[in-house]
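Trainee: what follows is a predicted structure for the sequence shown.
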Amino acid sequence: MSAAVRYGVNYTPSQGWFHHWLDFDLDAVRADLDSIAALGLDHVRVFPLWPYFQPNRTLIRPRAVEQLVAVADAAAERGLDVNVDGLQGHLSSFDFLPAWTRTWHRRNIFTDPAVVDGEAEYLRTLAAALADRPNFIGMTIGNEVSQFAAGPHPDPDRCTPDEAEAWLRTLLAACEKGAPGRTHLHASYDATWYQDDQPFTPAHAARLGALTAVHSWVFNGTAQRHGRTGTATEHHAAYLIELAKAWAEEPHRPVWLQEVGAPAPLIPAEHAAAFTEATVTGALDCADLWGITWWCSHDVSRDLADFPELEYGLGLFTNDRRPKPAARTLARFIEEARPYAPALRTTALAVDITPGRSVCAPGGPVFEAFARLTADGVRPTTVLADRAHDAEHLAARGITEVVTPDQVTE
């Protein structure tokens, strides 16, 4: 691990949202990246929309790929590294799946061999186009693509955990083939950790790919249950970072807080800066943190219809590129260059998911015990219950005490 944590942002174009790929304006992108770089951030996560880039299974549009490379080069000119999410997939409540996977061509995006071959070639092509760019971090397979695999999606492409793992391994290999040696990973939303029937599992998240990605959103029942200033709310990101470590086979596998934001009205606009301060402070208290990437860069324009209300105001910048209080808070962390000196977390909470992963969800015994320990001043981590007596594993992680949820809450 680097001695420094990376700070970045998920890039949401100020003009046209992600539909900007249809009316690509590099000058507008450059202006957006100027505002991002002015905060001192060092990387952006970029989202090509899959149907725009691969409208037919055997057509990956060269012009679209060139535009993606142009975005990466513009970022490099401003000192910004780039991670690229390939399969979009799902963004801000909208699904973007190509027509060759839907309706009359309905095929499972995780298990159909022809579809998976098309996905692999798409990811390989994007990775290869960027492989020689020094500022290219690597590929993320897609943005929370796991949400297509189970409910509450209204029309899921169901698969088993074994099929999900095979899909992940195939697509990670395609990324590696296109850009060998880069940091390639996959990213799921928090159903991976919390939802009993989600086929993308914590083991997949913590063991496949170059590092573990977690996405922290407190509208998942956390803020509703604990309030905007509750310990569980302000430390939700830290909880997910530490929860991910329970399944990791490498004691110090890096974890990337790849998405985190301040969603209104649960986090009112006037409280966004305080929430940002608390969330980042909590995350920085976790060891093996690769980076923090805020969602998102620029607000969604009110000219665009049908977004959930909270999506319009998640940006660090207004739609006309003015920094908001949360942006200034994040910039202060960077400017102060606080040494990354996370706490030694010697107390671990035993995680037994035999009843189901929902024990880790808001209201579940693992979740609530972690919040109570944190509120009491303990800096807990987690360990799988079947490793709770593995002296070698505990020693490698610096754990000297293991407690159960019942012991914490009794």
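Mentor: Received, thanks.
Trainee: could you use CA atoms for every contact and neighbour count after this?
Mentor: Noted.
Trainee: how about the one residue sitting closest to the centre of the chain, nearest residue that isn't a chain neighbour?
Mentor: Residue closest to the average C-alpha location in the chain (CA atoms, centre = their mean): residue 258, at 3.4 Å. Leaving aside its sequence neighbours, residue 258 sits nearest to residue 293 (CA to CA, 6 or more residues apart in numbering; 5.0 Å).
Trainee: give the contact list for that neighbour.
Mentor: Going by CA atoms under 8 Å, 6 or more residues apart in numbering, residue 293 touches 7-10, 44-45, 257-260.
Trainee: of those, closest to residue 16?
Mentor: residue 10 (15.5 Å; CA to CA).
Trainee: quick one, what contacts the closest one?
Mentor: Here residue 10 is in contact with 44-46, 259, 293-297 (CA under 8 Å, 6+ apart).
Trainee: need the contact partners of the strand or helix carrying residue 127.
Mentor: Per DSSP states H and E, residue 127 falls inside helix 113-130. By CA under 8 Å, 6+ apart, the list of residues contacting helix 113-130 from outside reads 54, 57-58, 60, 65, 69, 72, 86-87, 101, 107-110, 136, 138-139, 141, 167, 170-171, 174-179.
Trainee: next SSE downstream of the helix or strand the residue nearest to the centre of the chain falls within?
Mentor: Take DSSP H and E as the rule and residue 258 turns out to sit in strand 255-260. Next along the chain after strand 255-260, taking DSSP H and E as the criterion, comes helix 272-284.
Trainee: putting a second one here so we can go through both:
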Amino acid sequence: MNDRKAAEMPAGHDETPRFGVNYVPSKHWWYSWLEWDATSILEDLRAIAGLGMDHIRVHLLWPVFQPDPSVVSAVALKRLRELLDLADHPDVSLDVSVSVLDGWLSGFTFLPAWLSGRNMITDSDAVCAELLLLDTLAAHIGDHRRFLGFDLGNELSVPNGEVPAERGDQWASLLLDHCERIAPGRFHVNGIDNQPWFETRTFTPQAAATQGSASVLHAYPYWTGAIKRYGTDGTGVLHLGEYMAELAEAFSPVRGRPKWLQEFGASPVERPADSIPQWAASFVRNTLSSSGMWGCTWWGSHDIDRRFSGFVEYEYDLGLLTVDNEIKPTGARLRDLIKELRDAPVRPATRPVALVLPDSRKLGLQVADRFFALVDDGVRPALVTSGRADDPAHLSARGITELVHF
């Protein structure tokens, strides 16, 4: 799964799901774009590959890459190209998804100074600058054998929560279509968090389930409130990714559209550290029971070095590896799980019973409660929108024979 063909195969739901990590550089976090250390990055990537991963998601810092709306940093571009070269090292062989407009990252908002007073989604001059950045990136890395595709940015509904969702959808469509033109055939996505799915914030679930190469899922028991609502080992914590995957399936016009669990993870802040490995394994297996799963990508590869004092406590211990590249228990458990799943993949569950979603722009945990109650009753339900509940062809295509209404 690590050659050029694999990198260009977006419809991976007919293949073994892919496994990866959001790369967090061990020595300098993403300040690495300024404090460049190719030797330590190569050591990190070797350690990630040693876990059985086949891809990483990397994060640009927008102010570093585009300090002026009409200027893209040549030094930053060179370092990004070098990172892809390191990912292509024979000891590594990792494909690379590049998250561009970051934006919101690990609890900080990184926005260029020139964006002050403008909105990155609604301001036409800002959008022109974004297109220039994408064009320049594609010119420098678009031909690289390890370039998987562009991610517009990380969780952009967080700093853009006031933008009407319909406007956000138009912006995402414009940029994703542009990505396909400048880097055709690659795996381009919009890295949304749970809010567009749960609250129709900045983007609609309809757009999230149709735009780009895959529907993106960020499924954190902590940040969604699931762990507080259901307890550390509650059904809603173990099956949160599955619920979100079925939500994406419900809004997709195409059965089995690729879905990417782009971020998931757990911190000792939310649960005992020794319980994380088993939770992670169960969470992956449950999520993969939904059809069309392209892959699962943990946050993050490494812990954050505690010499950096500005992060909230939750962020420091999310890694599968320490800052010295030692494998943590969760890393070891996922490494073993990946071996198991490549030999014996999870078979998607048959879902003849479907829960009909209410006509609401809020589809969060108050709706998920009913889904998890059915799981507790031994049913692995599908979800269907109310507009499709009366469509026999749609229900038949998905194998749905029974509807459950709220």
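Mentor: That came through, no problem. Given the structure is predicted, the values throughout are model-derived calculations rather than measurements.
Trainee: before we move on, back to that, buried subset of the contacts of helix 113-130 of structure 1 as a PyMOL selection?
Mentor: Typed into PyMOL, the line below selects the buried ones among the contacts of helix 113-130 of structure 1, using 16 or more other CA atoms under 10 Å:
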select buried, resi 54+57+60+65+69+72+86+87+101+107+108+109+110+136+138+139+141+167+171+174+175+176+177+178+179
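Trainee: was I right about residue 25 of structure 2 contacting residue 43?
Mentor: No - taking CA atoms under 8 Å as the definition, residue 25 of structure 2 is not a contact partner of residue 43, at 9.9 Å.
Trainee: of these two, give the one with the bigger neighbour count.
Mentor: A direct count of neighbours by other CA atoms under 10 Å for residue 25 of structure 2 and residue 43 places residue 25 higher, at 25 against 17.
Trainee: part of a strand, is that one?
Mentor: No - per DSSP: H, G, I helix; E, B strand; the rest coil, residue 25 of structure 2 lies outside any strand segment and is coil.
Trainee: if we can go back for a sec, what does the residue nearest to residue 258 of structure 1 correspond to in structure 2?
Mentor: Residue pairing (TM-score structural alignment): residue 293 of structure 1 is matched to residue 297 of structure 2.
Trainee: corresponding residue for residue 327 of structure 2 in structure 1?
Mentor: Match for residue 327 of structure 2 (TM-score structural alignment): residue 323.
Trainee: for that match, which non-adjacent residue is spatially closest?
Mentor: Excluding its sequence neighbours, the residue lying closest to residue 323 of structure 1 (CA to CA, 6+ apart) is residue 317, at 4.4 Å.
Trainee: wait, that neighbour sits on residue 300?
Mentor: No - applying CA under 8 Å as the test, residue 317 of structure 1 and residue 300 come out as separate, 9.9 Å apart.
Trainee: spatially nearest residue to residue 375 of structure 1 (excluding sequence neighbours)?
Mentor: If the residues on either side of it in the chain are set aside, residue 375 of structure 1 comes closest to residue 231, at 6.1 Å by CA to CA, 6+ apart.
Trainee: separation between the one you found and residue 381 of structure 1?
Mentor: 15 Å (CA to CA, to the nearest Å).
Trainee: of the two, which one has the most company?
Mentor: residue 381 (29 against 20).
Trainee: which ones are touching that one?
Mentor: Here residue 381 of structure 1 is in contact with 239, 242-243, 245, 345-349 (CA under 8 Å, 6+ apart).
Trainee: mapped onto structure 2, which of those residues hold?
Mentor: Mapping these onto structure 2 (both residues aligned by TM-score structural alignment, their matches' CA atoms under 8 Å) leaves 242, 345-349 still in contact.
Trainee: and these as TSV, adding distance to residue 308 of structure 1?
Mentor: Shown next, in TSV, are these (distance: CA to CA, whole Å):
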residue	distance to residue 308 of structure 1
242	30
345	38
346	41
347	40
348	38
349	36
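Trainee: with respect to residue 212 of structure 1, which of those residues is nearest?
Mentor: residue 242 (11.1 Å).
Trainee: does the equivalent of the closest one over in structure 2 count as helix, strand or coil?
Mentor: When structure 2 is aligned by TM-score structural alignment, residue 242 of structure 1 is paired with residue 246. The three-state assignment at residue 246 of structure 2 reads helix, by three-state DSSP.
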